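J.: below are the sequence and a predicted model; questions follow.
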Amino acid sequence: MPASGTTPRTGLVDVLLLAVAVVWGSTYLAAKDLVGTRTVIAILGLRFLITAVIMVPICVRRLRRASRREVGTGLLLGVILAGIMTFETFGIAGTSATNAGLIISLTIVMTPILENLVSRSWLPPSFFVAAVVAVVGVALLATGSSLRAPSLGDLLVLVAAAVRAVHVTAMHRLSAKQRFDSLNLTCLQLSVCAVVFCAASPFAGDSVTTVAARLSPAQWGDLVYLAAICTVFAFFVQMWAVRTTSPSRVSLLLGTEPVWALAVGVTLGGDRIGYAGVIGAALIVGGTNWGRRIERAHRERDTVRPAQEAPGRGVPAEHSERA
């Protein structure tokens, strides 16, 4: 889907991003049931191999028309994505599903900070207040879920959150103003991950073939869900949305992910949550929604301001001379 001057309805973008947040919130429990320290890379290899099988037949004709720059961008983003998945999945293997879902949400703070450092155009202070509210919510959720002292798994998920912020920002900077096909970029990223993880699996634990042979039908079901819904659908929506809005907005909406991770953990995983957890969930939702409104208003002002100035004169358009 080539980028165009027509911006999709904001409501549709928001709804689809929230759907991704729900889906991603469920991945931690599904992944936790699949991975061990020796099977992380193999499971990732199988997951992304399934995504490649789904995506490549759909995109093969589109990819033939892709420019070198489009292919190069997709390959680079795929390498960054492979880094995210490696840190995140090793982290999940070494911590609880609920902890992983909470810690990864710190991306909502890291992304706007990184984006502002790159663009040198800071968001209003109130945005960071909203982000702090969301982070406090994460802390309360963690308290309500009896978060233990940070383990190696927790730290690896924290690194994954930082790399995810880099991925979202790079995605926007490299593709937002280009006539790239979002489907192609998604296919290239997921295919890079498939190649990297399948090739690396024999050297990082059990191989892809060994793990595939001993998966149960239920585990294959989890794997297909992770591949088709949590990867193909989710990453395409993220790719499409970040090209039509801003990295900060995407991260704020995806910042509700820990609420859904907690909901899945409580209803399906047997986790318990107290009053602090309920308050924390409310703060995350409130903080992300508040921040989203601030970011949207700031972005709209930045869009309107250049249009009100005459080209090269720095004065309001209504006072400029007509050509």
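T.: In hand now; what should we look at? Residues are numbered from 1 along each chain as shown.
J.: from here on, contacts and neighbour counts on C-alpha atoms
T.: Will do.
J.: and A100, what does it touch?
T.: With contact set as CA atoms under 8 Å, 6 or more residues apart in numbering, A100 has these partners: 28, 88, 91-92, 154, 157.
J.: next one: it from L34, what distance?
T.: A100 is 15 Å from L34, where distance means CA to CA, to the nearest Å.
J.: can you check G280 too?
T.: Look at G280 and L34: by CA to CA, they are 29 Å apart.
J.: looking at those two, which is more packed in?
T.: Neighbour count, other CA atoms under 10 Å: between G280 and L34, G280 has more, with 25 against 18.
J.: might one say that the more buried one is in contact with V132?
T.: No - the pair G280 / V132 is not scored as a contact, 12.0 Å apart, by CA atoms under 8 Å.
J.: isn't V211 right up against T39?
T.: Yes - using CA under 8 Å, V211 is in contact with T39, at 7.1 Å.
J.: so the two - more neighbours on which side?
T.: When V211 and T39 are compared for neighbours, T39 comes out ahead with 22 against 17, by other CA under 10 Å.
J.: what's the neighbour count on the residue nearest to that one when sequence neighbours are not counted?
T.: Closest residue in space to T39, ignoring its immediate chain neighbours: D206 at 5.6 Å, by CA to CA, 6 or more residues apart in numbering. Neighbour count of D206, defined by other CA under 10 Å: 19.
J.: this is the comparison structure:
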Amino acid sequence: MKKTFFADVSLLFVAFIWGSTFVLVQNAISFLAPFSFNGIRFFAAAVLLGGWLLLFERKQIRYFNRKMLLSGMLLGVLLFIGYAFQTVGLLYTSSSKAGFITGLSVVMVPMFAIFLLKQRPGINAVVGVFIATAGLYLLTMTDTSKLNIGDGFVFICAIGFALHIIFTGKFSNNYPSLLLTVVQISTVAILSSIFAIGFENWQNAFQPDVVLSEKVLAGLIITSVFATALAFFAQTNFQKFTTPTRVALIFAMEPVFAAVTAFIWAGERLSYSAIIGCILIFSGMVIAELPVKKGVFLGKFKRKHAA
């Protein structure tokens, strides 16, 4: 119980890091293209974690084998799909719609868990998912325009993130957390760099006036260390102590933290529906965390009819 609680709190902190750095990333990619930014971000994180692995956790290297490599690469591919299709989707759709569709991974995770992991979510988790989804709608879905191709791309992004949560839960029990994290982050770095060379003006990544500018440099340092290296290591390490559905609900707090930090740091105003949405998402997460007393309802039912 203590391990589960500590894992959930740690994952909530990960969601806070991702949400609070959203403004930093937005500012940075206005100067450096997204794939180039992610290529540098994930490469720097891979170097940091790889260096720590070689210096202090070298014993984990003996677990490196073909299956472990393929597992880490699969996680990296799924993570890259999430980032890549979200980026492409934002070229055609609004950020509000993208935020809601990405958040649908909260609904997808328990569905995937049933079919892929044979795990059925508890009643509290199901109720929490529906409440959190309603909150996501109120928080992000201010755009009522018709669906377009960008929404389809973002939907694929949501599938990628949902499957990443599912398979992280599966593989994290089989391999050392740090080693698995290094492989998946390195995979994202390589794929992001390839797409940057193919679709962006990647030469900007080597321009000192761009990379060393205040907003880009701050964004790269903070996201590389906290939002990538530490965050994904924490997810890989702690997800083994909880369920994929609870992880998805906890990560649904990311847009809440993003909205709050945007309000504090960027002066963005929150509408009444957005505030209600934040409350619903938080409520959904709390409800999913409440313990279920097995047999309470059944016991009352039996006593009532026995009388």
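T.: Cool, the structure landed. All values derive from a computational prediction rather than experimental measurement.
J.: related to what we said a few turns ago, show me what the residue nearest to T39 of structure 1 lines up with in structure 2.
T.: In structure 2, the residue paired with D206 of structure 1 according to TM-score structural alignment is N201.
J.: before we move on, what about P57 of structure 1?
T.: In structure 2, P57 of structure 1 lands on G51 (TM-score structural alignment).
J.: now swap in R293 of structure 1 and tell me
T.: Using TM-score structural alignment, R293 of structure 1 lines up with L290 in structure 2.
J.: from M1 of structure 2, how far off is the nearest residue to its match once chain neighbours are set aside?
T.: Distances taken as CA to CA, 6+ apart place N124 nearest to L290 of structure 2, at 7.1 Å, with adjacent residues excluded. Taking CA to CA as the measure, N124 of structure 2 falls 17 Å from M1 of structure 2.
J.: between the two, who's got more neighbours?
T.: A direct count of neighbours by other CA under 10 Å for N124 of structure 2 and M1 places N124 higher, at 17 against 8.
J.: wait, that one sits on A288?
T.: Yes - counting by CA under 8 Å, A288 is a contact partner of N124 of structure 2 at 4.7 Å.
J.: please identify the buried residues of stretch 270-277 of structure 1?
T.: Buried residues in stretch 270-277 of structure 1, defined by neighbour count with 16 or more other CA atoms under 10 Å: 271, 273, 276-277.
J.: same question, stretch 206-221 of structure 2
T.: For stretch 206-221 of structure 2, a neighbour-count test (16+ other CA under 10 Å) marks 210-211, 215-216, 218-220 as buried.
J.: and the contacts of that stretch?
T.: Applying CA under 8 Å, 6+ apart, the set of residues contacting stretch 206-221 of structure 2 from outside is 21, 24-25, 27-29, 31-32, 37, 40-41, 204-205.
J.: what subset of these is buried?
T.: Applying 16+ other CA under 10 Å to the contacts of stretch 206-221 of structure 2, the neighbour count classes 21, 24-25, 28-29, 31-32, 37, 40-41, 204-205 as buried.
J.: residue in structure 2 paired with G72 of structure 1?
T.: Alignment note (TM-score structural alignment): G72 of structure 1 maps to L70 of structure 2.
J.: equivalent analysis for V109 of structure 1, please.
T.: Counting by TM-score structural alignment, V109 of structure 1 corresponds to V107 in structure 2.
J.: test my guess that that match contacts V129.
T.: Yes - between V107 of structure 2 and V129 there is a contact at 6.3 Å, judged by CA under 8 Å.
J.: if you count surrounding residues, which of these two has more?
T.: The residue with more neighbours, out of V107 of structure 2 and V129, is V129; 29 against 19, by other CA under 10 Å.
J.: please give the element, helix or strand, for the equivalent of the more buried one over in structure 1.
T.: Correspondence of V129 of structure 2 to structure 1, assessed by TM-score structural alignment: A131. Following DSSP states H and E, one finds A131 of structure 1 within helix 125-144.
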